[in-house]
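> Here is a sequence with its predicted model. Questions after.
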Amino acid sequence: MKIGLYFGTFNPIHIGHLIIANHMAEHSDLEQIWMVVTPHNPLKKKDTLLDDYQRLHLVNLATDDYPKLKPSDIEFKLPQPNYTVNTLAHLRDKFPTYEFSLIMGEDNLNSLHKWKNYDMILQNHEIYVYPRVSSDLENIELKNHPKIHIINAPIVEISSTFIRENIKNKKNIQPLLPAKVWEYIDHSNFYKK
């Protein structure tokens, strides 16, 4: 099975994440998209970051109606800090019959050469890149790498930061979140302070 790994803090997950993930599931050769919830990095103090399991619950709520999208807590069990190359090695050991690919935005592709053991990632995994409005593909060498696939996906300019700020400022951002996610956030009073 060919799995696309979509990493994120998903703080919170929003319709932009779902649009990209579903587009990859429906318009590429990836059979499933695993929404990998990245744990809180203890070196970074973030008051707005919800607990790992709360964010995982929100991803569960958001993906419930999408059979090809699967929430994943795989990084919760791994040593911190999480490096993608280590997570990929762990997944290959745990699921030897699966083929894992990465899903990332153009902005991440530009900095991929700074990632730990990025050459090993490229050697062993394909990377599916979705467009960003504000991004320039400066790293032409990587853009043309045979393992990198630039996907003509819808450009979505919604950020979790924007959503959190607007909830705090009592703005109605309900259309930007899946209904179940909005209801849970509103009921739990998340991001209001």
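Right, received. Where do you want to start? From a predicted model like this one, the values you see are computed outputs, not experimental measurements.
> hey, let's count contacts and neighbours off CA atoms from now on
Will do.
> List the buried residues for stretch 41-59?
By neighbour count on 16 or more other Cα atoms under 10 Å, the buried set for stretch 41-59 is Leu49, Leu50, Asp52, Gln54, Arg55, Leu56, His57, Leu58, Val59.
> Please compare the first structure with the one that follows:
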Amino acid sequence: MEVGLFFGSFNPIHTGHMIIANLVKETTSVEEVWFIVSPQNPFKKNKNLLHEFDRLDLVNAAIADDYKFRSSDVEFNMPRPSYTIDTLTVLQEKHPDKTFRLIIGGDNLASFPKWKNHDKILEHFGLIVYPRPNAKPTDLINHKSIQMIDAPEVDISATLIRKLIKEGKSINYLVPEPVAGLIRSKGFFQD
């Protein structure tokens, strides 16, 4: 089974994430998309970053109705900061029956050669790349292990969502309804 891995802080997960995950699932050979929730980096305290388990709960709320979406806390128990190649290696060891591909935005493709062991990621896993506003051009788009997908350039900002919540304004349609409900009931991002 081929699995697309969508890494992120998901602070909070929003409709843009869901649109991309669904398009990957529907337009590529990927059969499942796993949302890999990145833990808080202990060296970079961000007062706006919800605790990793709260962000995992938000992801679970967002994906509850789609059996082809899964969440993962694999990085919660790994050394920090964790590098993508290390997470991919752990997942491959835990799930030798699966083929993993990394889902990234086009805005990250130009800097991808700076990632730790980026060549091994391309060789053993490969990338699915979705369009992002202001993505810099790169020759990597022609690499045999990179698949570009046709998707809208969704530019929903978690920063904007958190700002609206703090101001007591609606976040309808920016996040899935179960996520909005959980944010309200737990008082997340209210400060």
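Okay, I see it. In this text, all values refer to a predicted model and were calculated from it rather than measured experimentally.
> TM-score of the superposed pair?
The TM-score (TM-score structural alignment, normalised by the length of the second structure) is 0.97; 191 aligned residues with a Cα RMSD of 0.9 Å.
> Count the residues that sit near Pro67 of the first structure.
11 (other Cα atoms under 10 Å).
> again, but for Asn152 of the first structure
There are 12 residues near Asn152 of the first structure, going by other Cα under 10 Å.
> Tell me which residue of the second structure matches up with it.
Aligned counterpart of Asn152 of the first structure in the second structure: Asp150 (TM-score structural alignment).
> can you tell me which residues contact that match?
Each residue near Asp150 of the second structure by Cα atoms under 8 Å, 6 or more residues apart in numbering is listed here: Tyr130, Pro131.
> now Asn60 of the first structure
With contact set as Cα under 8 Å, 6+ apart, Asn60 of the first structure has these partners: Lys70, Pro71.
> pretty sure it belongs to a helix, no?
Yes: counting by DSSP: H, G, I helix; E, B strand; the rest coil, Asn60 of the first structure is found in a helix.
> From Asn172 of the first structure, how far off is the nearest residue to Pro12 of the first structure once chain neighbours are set aside?
Nearest non-adjacent residue to Pro12 of the first structure, counting by Cα to Cα, 6 or more residues apart in numbering: Ser160, 5.7 Å away. Ser160 of the first structure sits at a distance of 14 Å from Asn172 of the first structure (criterion: Cα to Cα, to the nearest Å).
> what does His57 of the first structure give?
Taking Cα to Cα, one finds His57 of the first structure at 22 Å from Asn172 of the first structure.
> Whichever strand or helix holds Leu91 of the first structure against the second structure, how far on average?
Assigned by DSSP states H and E, Leu91 of the first structure falls within helix 84-94. For helix 84-94 of the first structure, the mean distance to aligned residues of the second structure following superposition is 0.7 Å (mean Cα distance after the TM-score superposition for the first structure).
> Which SSE is immediately downstream of that helix?
Following helix 84-94 of the first structure in sequence, per DSSP H and E, is strand 99-105.
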